[in-house]
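Participant: can't give you the sequence, but here's the structure:
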């Protein structure tokens, strides 16, 4: 039986995070799964064919994003006073191959990204970045 598309995405995310130097326990914590599940996904990732280049070039940054397989609630805290949740979301972002593209999207589309962690930044951090960009452009 072949793995489901979600399993394939998660297995590839596990492989990316392991290449970035994250331990099995840290990956499990970020994905919200057990270490045993991470081990299974790691084994699955070894059996997957490499992604085809033509398809990879057609995909958008959001298709490559590590958060694609994570719980969305991690990136949209109820309050931005929850430092532990924000740190967890940001650390997930910093291992993502689409980090810069995600941040650029968030900065270019403030009306669509008023809430949540995007590109490893909070809404307040993005406001400061935009302000700094306007200040240096003037």
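Facilitator: Received the coordinates, thanks. Nothing here was measured: the structure is a model prediction, and the numbers come from that model.
Participant: going forward, measure contacts and count neighbours with C-alpha atoms only.
Facilitator: Fine.
Participant: Could you pull out the helices in the protein for me?
Facilitator: 5-19, 24-31, 35-47, 53-58, 61-64, 83-94, 99-108, 123-137 (DSSP state H).
Participant: Take those and lay them out in CSV including distance to residue 114 and mean neighbour count.
Facilitator: Output for these, formatted as CSV (distance: least, Cα to Cα, whole Å; neighbours: other Cα atoms under 10 Å):
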stretch, distance to residue 114, mean neighbour count
helix 5-19, 26, 19
helix 24-31, 23, 18
helix 35-47, 32, 16
helix 53-58, 27, 9
helix 61-64, 17, 15
helix 83-94, 15, 18
helix 99-108, 9, 18
helix 123-137, 6, 13
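Participant: These: which one's closest to residue 77?
Facilitator: Set against residue 77 and scored by Cα to Cα, those come closest in helix 83-94, at 7.1 Å.
Participant: circling back: any chance of the helices of the chain in TSV, plus distance to residue 76?
Facilitator: Shown next, in TSV, are those (distance: least, Cα to Cα, whole Å):
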stretch	distance to residue 76
helix 5-19	20
helix 24-31	14
helix 35-47	24
helix 53-58	28
helix 61-64	16
helix 83-94	9
helix 99-108	14
helix 123-137	10
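Participant: then this one, side by side with the first:
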């Protein structure tokens, strides 16, 4: 994973965070990202099975050229959020995977 990705709360001032988020918005929202041609419902699968979610995530985002920027943007958006408030596939990651990246806590079990 690129070392420039912000993964922990408090690593940037609010102004730095907002500036970075605006920059990432421009990259992600104005690009030819893989998701631009997909059905929005694809990013919010109706399953809580982590294995199925991982497979869907890799299929949707596997070869996307802006995956790192997309992930960094989503981590900034979800910064400080509990796992139960996050959803959807972003940058080939599930909500649980992003939570583990943000918190540094791995191996959390999610009830199905």
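Facilitator: Perfect, thanks for sending it. None of these values were measured; they are calculated from a predicted model.
Participant: quick one: TM-score?
Facilitator: TM-score for the superposed chains, counting by TM-score structural alignment, normalised by the length of structure 2: 0.55, backed by 74 aligned residues with a Cα RMSD of 2.4 Å.
Participant: Residue 71 of structure 1 is nearest to which of the helices of structure 1?
Facilitator: helix 24-31 (7.2 Å).
Participant: In structure 2, point out the residues matching the closest one.
Facilitator: Helix 24-31 of structure 1 corresponds to no residues in structure 2, going by TM-score structural alignment.
Participant: Next, the buried residues of stretch 30-45 of structure 2.
Facilitator: 33, 34, 35, 43, 45 (16 or more other Cα atoms under 10 Å).
Participant: Show me what the last one lines up with in structure 1.
Facilitator: Pointing back at residue 45 of structure 2 there. In structure 1, residue 45 of structure 2 lands on residue 77 (TM-score structural alignment).
Participant: hang on, the earlier thing: and the buried residues of stretch 30-45 of structure 2, which two are the farthest apart?
Facilitator: 33 and 45 (19.3 Å).
Participant: Against residue 10 of structure 1, how distant is the closest residue to residue 9 of structure 1 other than its chain neighbours?
Facilitator: Residue nearest to residue 9 of structure 1 in three dimensions, not counting chain neighbours: residue 69, with 6.7 Å by Cα to Cα, 6 or more residues apart in numbering. Distance of residue 69 of structure 1 to residue 10 of structure 1, computed by Cα to Cα, to the nearest Å: 6 Å.
Participant: same question, residue 106 of structure 1
Facilitator: Residue 106 of structure 1 is 24 Å from residue 10 of structure 1, by Cα to Cα.
Participant: So what does residue 62 of structure 2 match up with in structure 1?
Facilitator: Residue 62 of structure 2 maps onto residue 94 in structure 1, by TM-score structural alignment.
Participant: I'd guessed that match sits against residue 118; true?
Facilitator: No. The criterion here is Cα atoms under 8 Å, and residue 94 of structure 1 misses it with residue 118 at 10.8 Å.
Participant: Just give me the match in structure 1 for residue 28 of structure 2.
Facilitator: In structure 1, residue 28 of structure 2 lands on residue 61 (TM-score structural alignment).
Participant: residues contacting that match?
Facilitator: 98, 101, 102 (Cα atoms under 8 Å, 6 or more residues apart in numbering).
Participant: Understood, closing this out.
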